[in-house]
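>>> Fold the following and give me the result.
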Amino acid sequence: MTNRILVTGGAGNIGSELVRRLRARNADFAVMTSRPGGAPAGVAEQVGDFLDPASLRQAFAGVDTLFLLFPLAPDMPRMAANAVAAAKAAGVKHIVRSSGAGADAGSEAAIARVHGEIDALVSASGIPFTLLLPSSFMQNLVTVYASAIRSGALYAPRGDGAVAVIDVRDIADVAAEVLANPAAHAGRSYTLTGPENLTDAQMVSAIAREIGRDVRYIDIPEQAAQDAMTNMGMPPKVIEWLMSLNHVIKQGWAAGVSPMVEEIAGHPPRNFADFVRENASAWSDGDAE
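Modelled structure (predicted):
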């Protein structure tokens, strides 16, 4: 029985790790890219754009299992609607959707609501599906926040709220298992977390100990964070989603540890201390380098 897999979002945090795992398994897969030549070297590609339904129908043709990961962009709901319609038209047999922890179409939190609405669209499509709902990524500390940490202070409006941050490699491990045998996971939703709840202050303190320099977490008013994102030119809808996520964390609603990484991937989720040791160079200042 064939299982032709198409990975969307293949260049991102989760997608790039997933591609490595599928290659290691010698899986029959391709990566969707919006421009020719955009896939990793040696990986088959299909050209498609989430905002171009015709290109999606062409990209999804012959695909058995579709890994759907959308960028956090204002048009995300329209991208999802286009993708689900194209998947139905192309005869896709299973959708594995990368969503977010706490996704709920009825939520008061904008980020949870939009993810929940997209999940509902997928589940109502008539196509067998699996939903992956990961918590916040450890990797954000080496991408979004690396410069701030190197400067000695991480500013965020999350108070002492804790979240069981997850290494994206664990998300990719779970996704690879589900993609390899999608029928065994049909109709299931998996919340994916790391092994412990941590506050921003605790994470920054662990980084400071590892790199031997003072790094502080500074809680700032929500309005200050919103103004900073506005000044950076972020779209208002994305700001709304990110601010709602900050608020959810600050209220303590994002705390909670799930066993699903170990149950599906067959190993415990990676812990934060090991992640910090592996990535210490990302937070080293110029003198240390």
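>>> C-alpha only now, for contacts and for neighbours.
Noted.
>>> Helices along the stretch 51-200 of the chain, start to end?
Assignment of helices within the stretch 51-200 of the chain using DSSP state H, counting those that start in this stretch yields the ranges 53-60, 76-90, 110-123, 146-151, 168-180, 200-211.
>>> Another for comparison:
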Amino acid sequence: MIVVTAPTGNIGGRLVQDLLDVGAPVRVVARDPARLAPGVVEKVEVVRGSHGDPAVAAEAFAGAAAVFWLVLADPLSTSLDEAYSGFTRPVLDALAAVPRVVGISALGRGTPFAGQAGHVTATLAMDDLVAATGVPYRALTMPSFMDNVLWQLAPITRQGVLYGPTAPDLSAPTVAARDIAATAARLLRDDTWTGFEEVPVLGPEDLTQNEMAAVIADVLGRPVRYQQVPGEAYKEDMLRAGRSEAIAQGLLDMAVAKNEGLDNGVARTPEWSTPTTFRQWCLDVLKPAADA
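Here you go, the predicted model:
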């Protein structure tokens, strides 16, 4: 039995389907099972509730061969420690009792910027908590997601502008959520690994924001340019969107660290390279969304 937390999200939802496609038995932890993809609820075991609740985690993880661990930071959290490690601490005993855990993490460990990188710093601290229990743990470390471009769908289609805090000429990796899910599915079904390791998951190319805007323009057949948002304006946007001060500041700190090279500290290798190019992601995901 493989347990998937956050099964209604972009990564978790794809992971559930990937596992079902190969006949793996799946149990999901969901606050609202009605949000599962159509047809999924009949094929999986469902434990209702939050995977940060010790009673829910104990029930969900019982008898599991592996657990997929993903923490979505509460946008109203008063601190990043509360959002990540605070969510995880109550269920460490339940996690420690399973044979293997695969978690969602971030690039940056070992770089000069990792200690002041907001959400990344908090995520790495959470990884250390899980690893300290002794449970075999693979932390999937990612750069920014291609799928985050969907947050900019309205300005892309209405204004021809892709906005963001990233420096326009910084060449950096990205990754598609579907490739993260595929990597997680492979590791969750592999019972041969032990210990704690980080597993970088990088798309096949580095692109600048200007280059990404040009790809979007070519795929959509309309002019699109990139415009960098000043850091404080970016934070103000996050506050207006309902994030707490701590969460908004953490997002800004992460963006600053990425601009300083946080995501560029790992060399791409065949082992750490995923297949989906940004152009292919735009064709498969962004264009259908823009045309809808």
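>>> Can you give me every residue that contacts F145 of the second structure?
Residues near F145 of the second structure by C-alpha atoms under 8 Å, 6 or more residues apart in numbering: 174-177.
>>> What residue in the first structure is paired with it?
Using TM-score structural alignment, the equivalent of F145 of the second structure in the first structure is F137.
>>> same question, I104 of the second structure
Using TM-score structural alignment, I104 of the second structure pairs with S98 in the first structure.
>>> so how far is F60 of the first structure from T33 of the first structure?
Using C-alpha to C-alpha, to the nearest Å, we find T33 of the first structure at a distance of 12 Å from F60 of the first structure.
>>> which residues touch L251 of the second structure?
Residues counted as contacts of L251 of the second structure (C-alpha under 8 Å, 6+ apart) are 118-119, 235.
>>> Do a quick rundown of the strands in the second structure.
With strands called from DSSP state E, the second structure shows them at 2-5, 26-30, 45-48, 66-69, 101-106, 137-142, 144-145, 161-164, 172-175, 196-200, 206-207, 225-228.
>>> So for T88 of the second structure, which of those sits nearest?
Proximity to T88 of the second structure, assessed across the strands of the second structure by C-alpha to C-alpha, is greatest for strand 66-69 (9.6 Å).
>>> Determine which stretch of the helices of the stretch 51-200 of the first structure is the most buried.
Stretch with highest mean neighbour count among the helices of the stretch 51-200 of the first structure: helix 168-180 (a mean of 23; mean count of other C-alpha atoms under 10 Å).
>>> Could you tell me the angle between it and strand 94-98?
Calculated by axes from the mean of the first three to the mean of the last three C-alpha atoms, to 10 degrees, helix 168-180 of the first structure forms an angle of 170 degrees with strand 94-98.
>>> picking that back up, touching, the match of I104 of the second structure and L132? I think so.
Yes. Proximity of S98 of the first structure to L132 meets the contact threshold set by C-alpha atoms under 8 Å, at 5.0 Å.
>>> shared neighbours of these two, which are they?
With contacts defined as C-alpha under 8 Å, 6+ apart, no residue is shared by S98 of the first structure and L132.
>>> For E240 of the first structure, which of the helices of the stretch 51-200 of the first structure is the nearest?
helix 110-123 (6.8 Å).
>>> Please say which position in the first structure Y234 of the second structure maps to.
Mapped onto the first structure by TM-score structural alignment, Y234 of the second structure lines up with A225.
>>> right, and its match touches L154 too?
No. The pair A225 of the first structure / L154 is not scored as a contact, 11.8 Å apart, by C-alpha under 8 Å.
>>> residue contacts, the aligned partner of D167 of the first structure in the second structure?
Aligned by TM-score structural alignment, D167 of the first structure pairs with A176 of the second structure. The contact partners of A176 of the second structure, taken as C-alpha under 8 Å, 6+ apart, are 145-147, 203, 276, 278, 281.
>>> same deal with R225 of the second structure?
By C-alpha under 8 Å, 6+ apart, the neighbours of R225 of the second structure are 160-162, 210, 213-214, 217.
>>> Counterpart of it over in the first structure?
If you follow R225 of the second structure across to the first structure using TM-score structural alignment, you land on R216.
>>> Go through stretch 266-286 of the second structure and flag the buried ones.
Within stretch 266-286 of the second structure, the residues that count as buried by 16 or more other C-alpha atoms under 10 Å are 266, 268, 273-274, 276-279, 281-283, 286.
>>> for those, which one is nearest L153 of the second structure?
Distances from L153 of the second structure to these, taken by C-alpha to C-alpha, are shortest for L286, at 8.0 Å.
>>> nearest spatial neighbour of the closest one, skipping sequence neighbours?
Leaving aside its sequence neighbours, L286 of the second structure sits nearest to L150 (C-alpha to C-alpha, 6 or more residues apart in numbering; 6.8 Å).
>>> how close does the one you found sit to A177 of the second structure?
12 Å.
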